[in-house]
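Enquirer: dropping the sequence and predicted coords here.
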Amino acid sequence: MDYNKINDNIIEKIKSAVKGAVYVGDEVNEDFFHDEMPIYGEGIPECLVDATCKEDVANIMKICNEEKIPVIARGAGTGLTGAGVAIKNGIMINMQSMNKILEFDEENMIVRVEPGVLLNDLAKACLDKGYLYPPDPGEKFATLGGNVSLNAGGMRAVKYGTTRDYVRKMEVVLPTGEITEFGSIVSKSSTGYSLKDLMVGSEGTLAIITELTLKIVPNPKYIVSLIVPFESLNNCISTVPKLFQNNLNPQAIEFMERDIIIASEKYIGKETFPKKLDSIDVGAYLLISFDGDDEDLIDNTLEQAAEILIKNGAIDVLVADTPNSIKDAWAARNSFLEAIESQYKLLDECDVVVPVTKIADYINFVNKESKSYIFDVKSFGHAGDGNLHIYTLSNEVDKIKQFKEEVDKFMSIIYEKAYEMGGKISGEHGIGFGKKKYLKNFEGDVNIRLMRAIKKAFDPNMILNPDKVIAISE
């Protein structure tokens, strides 16, 4: 699709229509050219606007819709699929200045926020009041608008669900510049199509979020984590379904192989995970958390869990039950991506999701398949919900073309296997620009046709974050 370029007249229109700062050409900081996965390339906005309010966003969209100028809303830029990159140039709206926590409604257990509020800031504000905002993606300094746009999941999703489950209401600006609201503060609704739920996970392609109303819950009084070493990956992952079958309701279950733990502990400069126990070399780990308000019930749950884990091959069960020991237990897990980035110059990743009962078979398939390629592969993920993070890694920057070609073949094969097992391409990172081809190949023509029709209904001129998720034309 052809778009118009920005000229001086359009720049002057925008400057007179917004309260926020406007940057043009070389004034745009290069940090806005890419996200956290630079392998998908850069996009340079012709103009960057710091939005300060919904009226700024609405006025920009009205001008760009009339002039057929592509627009992209941008949060903290922590995405991993190119969804926040201005591949069609045009105007980028920086949402980070809209960062106020507007109101805690404690009677209705909700909080109103602007989309530029960081997840970390909301989490702290909730804890200060005795509440918990359960979504817990690994990147704590992403914006809430970005979290909602990707339906971010994270480690607590196994018990509490994903971001979608906590969005009650949102205010949005449509590509036409109209301002409207989706959802309500009420906890249930069968009032027509759920436009609010359609927005969650739409990756900024349907409308721009300008306010969110999110559900919060009481913060549990007790939390305990278990570090559980296994000799083999098979025993490690195959134990997970048994925890659910025994109704133990863990808050989080993460799996990781030995190599990624060693890399991460080296990166953070602290060792917490044992590498050898009872003369047995540890090959893989589960990191499990339980929470609740009844200490005796938690203790009973831990006893049951330990019995199940040992019975199914755990070498030992190590308990972390103080704030510092829990922090140490999760420090290595929370640093996986940074550790990988510190070791490799070329990387790509997928966050495929498969049924929990298929994780071991799937990871074994991935590991076997990876031996045919020039790159290294490291895997870890959310064992409790089947969302796996698989990284392809290399330092041979002079072979970037070959790296991309081989990664494409590898990804196609492992995505196909995921679909065979009943899985999907992405559990939480989205499709963006980088995974668009795989969505088209594996979701099928009917589903893609419906998605394209939805996009057209919201965005008749196809100006909002174009060519992300689905191609705007064949």
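Expert: Sure thing, it's come through.

Enquirer: C-alpha from now on. contacts and neighbour counts both.
Expert: OK.

Enquirer: and the strand or helix carrying residue 103, what's buried?
Expert: With elements taken from DSSP states H and E, the one containing residue 103 is strand 101-105. Across strand 101-105, burial judged by 16 or more other C-alpha atoms under 10 Å covers 101, 104.

Enquirer: what packs against it?
Expert: strand 110-113 (3 or more C-alpha pairs under 8 Å, 6 or more residues apart in numbering; DSSP states H and E).

Enquirer: the strand it packs on: how far from the chain's middle?
Expert: Offset of strand 110-113 from its chain centre (C-alpha atoms, centre = their mean, to the nearest Å): 21 Å.

Enquirer: for it, name the packing helices and strands.
Expert: Counting by 3+ C-alpha pairs under 8 Å, 6+ apart, strand 110-113 packs on strand 101-105, strand 208-215.

Enquirer: at 10 Å instead, please
Expert: Here strand 110-113 touches strand 101-105, helix 119-128, strand 167-173, strand 208-215, going by 3 or more C-alpha pairs under 10 Å, 6 or more residues apart in numbering; DSSP states H and E.

Enquirer: roughly how far apart are residue 407 and residue 102?
Expert: Applying C-alpha to C-alpha, to the nearest Å, the value for residue 407 to residue 102 is 44 Å.

Enquirer: cool, residue 61 as well?
Expert: Note on residue 61: its distance to residue 102, by C-alpha to C-alpha, is 24 Å.

Enquirer: what does residue 125 give?
Expert: 12 Å.

Enquirer: second one coming, line it up with the first:
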Amino acid sequence: MAKKYNEVTPEILEQFKAIVPGKVYAGEEINSDYFHDEMPIYGKGAPEVVIEATTTEDIAAIVKVCYENSLPVIPRGAGTGLTGAAVAVDGGVMIDMSKMNKILGYDLENFVVRVEPGVLLNDLAEDAQKQGLLYPPDPGEKFATLGGNVSTNAGGMRAVKYGCTRDYVRAMTVVLPTGEIVKLGATVSKTSTGYSLLNLMIGSEGTLGIITELTLKLIPAPKETISLIIPYENLEDCIATVPKFFMNHFQPQALEFMEKEIVLASERYLGKSVFPKQVEGVDIGAYLLVTFDGDNMEQLEELTEQAAEVVLDAGAVDVLVADTPAKKKDAWAARSSFLEAIEAETKLLDECDVVVPVNQIAKYLTYVKGASEKYDFEVKSFGHAGDGNLHIYTCANDMDEETFKKQVSEFMADIYRKAAELGGLISGEHGIGFGKKDYLAEFAGPVNMRLMRGIKETFDPKMILNPGKICYDPKEEA
């Protein structure tokens, strides 16, 4: 079969070095961390060249060379993705965006901030707080880059009240696969100005363009927050309570569910016990972790009392209030470390982040538990109960990798089909990348895949930008 892409020659390497002297690495100079993301089960891929870029113009020049020579180009941020989206599965040139990490300035009258794509979520959150502002998107991985968040439309724990990353992107500068530079969007809150190219770029996982600057919406930071740890005897009662928060107009900032096993793993990882394991002789099997925000503590305390009445009537065993900074920090530190805790205790790991209607969560998780019983791996689950985005991990320590992959593939296909049957989608926030594209093809169907492929071809006529991801696999055409 013919090879679709060319290789980086010594002459091309010299062109890159002329564009960004001292920031071009090839062969054994490349750190192996670039070969994979946080979910290495999807395989590894070594780029031929890694380039640390720091300006839009440099990236445009690099991409133009790649376009002229039919070289794959892979943009990469912090490498914290979970679907293999930032892995060089076809070799080529990887552009490391992590050094483009400046907060360029605030427009306090329009409540926006301009940032480079390598700024870490945590750094913007802390800096905005100093201005009395909040950047609402709150994915669990605080040290991911904002460019990566936008590329996957990351959601996170505050999405139930404030929405996902997409809702906070006002404008961006993008380098197209041809090397052209375009500006999309504007510092305005509404538009009916043609097709939304801005929204096409958001969630495109680096397959349509390389984001080099972002204008992000901010909101005034709430003055107070309060969190509740709500233990239940079983997961079914826990999940069944979730719709009652909305029926009673409580508007939680975050509403998370977790099973006992994942909480125990997290506490082992952190070396600190936070969640009750038994209450008045009742063994606890699951928890809700809820945060409310508002302008004053009196308002929040009243809301907390109302919520406590509702959840206790609905089967909660107790309601524990985390109303001090230390208590809130400990509770949310435990929640934020779930993935790290699983990774620390697991040799073989895969995951999915399906999203289903909130009233279908209990039915779906019951199905998942039943489906997993015929396999040799263990299933651990947690997620965003408030918006139906569920994180389901398959974990094994005593299986060989080939058997694990085969069993997980069958299991994932099964539970993705069930999610679709219940009105859900196969990813709520992690994206498709390399690892989930076969499931997307089955879920979306041939017409939708044709439309996505057509969009890809329009933006990227030579199909060089992050190939092998979402809807395009060069190996099928080689």
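Expert: Nice, thanks for sending it over. Owing to the predicted nature of the structure, the values given are computational and were not obtained by experimental measurement.

Enquirer: can you give me the TM-score here?
Expert: Overlay of the two chains. TM-score (TM-score structural alignment, normalised by the length of the first structure): 0.99; 473 aligned residues with a C-alpha RMSD of 0.9 Å.

Enquirer: that older thread, could you export the helices and strands packed on strand 110-113 of the first structure as a markdown table, including distance to residue 339 of the first structure?
Expert: Formatted as a markdown table, those follow (distance: least, C-alpha to C-alpha, whole Å):
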| stretch | distance to residue 339 of the first structure |
| --- | --- |
| strand 101-105 | 32 |
| helix 119-128 | 20 |
| strand 167-173 | 32 |
| strand 208-215 | 32 |
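
Enquirer: would you mind finding the most buried of these?
Expert: strand 208-215 (a mean of 26; mean count of other C-alpha atoms under 10 Å).

Enquirer: mean deviation, it versus the second structure?
Expert: Its aligned residues in the second structure lie a mean 0.3 Å from strand 208-215 of the first structure after superposition (mean C-alpha distance after the TM-score superposition for the first structure).

Enquirer: helix or strand next in line after that strand, which one?
Expert: Criterion used, DSSP H and E; the element after strand 208-215 of the first structure is strand 217-218.

Enquirer: elements contacting that next one?
Expert: helix 119-128, strand 131-132.

Enquirer: tell me the residues of the second structure aligned with it.
Expert: Here strand 217-218 of the first structure aligns to the second structure at residues 219-220, judged by TM-score structural alignment.

Enquirer: swap in stretch 148-158 of the first structure?
Expert: So stretch 148-158 of the first structure sits over residues 150-160 in the second structure, by TM-score structural alignment.

Enquirer: may I see the buried residues of that stretch?
Expert: Here stretch 150-160 of the second structure shows 150-160 as buried, counting by 16+ other C-alpha under 10 Å.

Enquirer: ok, stretch 259-274 of the second structure next?
Expert: Residues of stretch 259-274 of the second structure classed as buried by neighbour count (16+ other C-alpha under 10 Å): 259-260, 262-267, 269-270, 274.

Enquirer: repeat that for stretch 302-309 of the second structure.
Expert: Of the residues in stretch 302-309 of the second structure, 303-304, 307-308 count as buried by neighbour count, 16+ other C-alpha under 10 Å.

Enquirer: among the residues you listed, which lie within strands?
Expert: Among these, no member falls in strands (DSSP state E).

Enquirer: which of the residues you listed sit farthest apart?
Expert: 303 and 308 (8.6 Å; C-alpha to C-alpha).

Enquirer: what does the match of strand 217-218 of the first structure contact?
Expert: 108, 110-112, 128-129, 131-136, 162, 168 (C-alpha atoms under 10 Å, 6 or more residues apart in numbering).

Enquirer: same check, this time on stretch 302-312 of the first structure
Expert: For stretch 302-312 of the first structure, using C-alpha under 10 Å, 6+ apart, the contacting residues are 224-226, 228-230, 235-236, 238-240, 242-243, 246, 248, 250, 286, 288-290, 296-301, 314-319.

Enquirer: chain center to that stretch: distance?
Expert: With C-alpha atoms, centre = their mean, you get 31 Å for stretch 302-312 of the first structure.

Enquirer: residues in the second structure aligned with that stretch?
Expert: Taking TM-score structural alignment, stretch 302-312 of the first structure hits residues 304-314 over in the second structure.

Enquirer: what packs against the lengthiest helix in the second structure?
Expert: The single longest helix within the second structure, with elements called by DSSP state H, is helix 437-459. If contacts are counted by 3+ C-alpha pairs under 10 Å, 6+ apart, helix 437-459 of the second structure sits against helix 401-421.

Enquirer: tilt between the helix it packs on and helix 437-459?
Expert: Put simply, helix 401-421 of the second structure runs at 70 degrees to helix 437-459, going by axes from the mean of the first three to the mean of the last three C-alpha atoms, to 10 degrees.

Enquirer: relative to the first structure, what is the average displacement of helix 401-421 of the second structure?
Expert: With mean C-alpha distance after the TM-score superposition for the first structure, helix 401-421 of the second structure departs from the first structure by a mean of 0.2 Å once superposed.

Enquirer: translate residue 235 of the first structure into the numbering of the second structure.
Expert: Aligned by TM-score structural alignment, residue 235 of the first structure pairs with residue 237 of the second structure.

Enquirer: typed the wrong thing, it's residue 70 of the first structure
Expert: Using TM-score structural alignment, residue 70 of the first structure pairs with residue 72 in the second structure.

Enquirer: and if you look at residue 337 of the first structure?
Expert: By TM-score structural alignment, residue 337 of the first structure lines up with residue 339.
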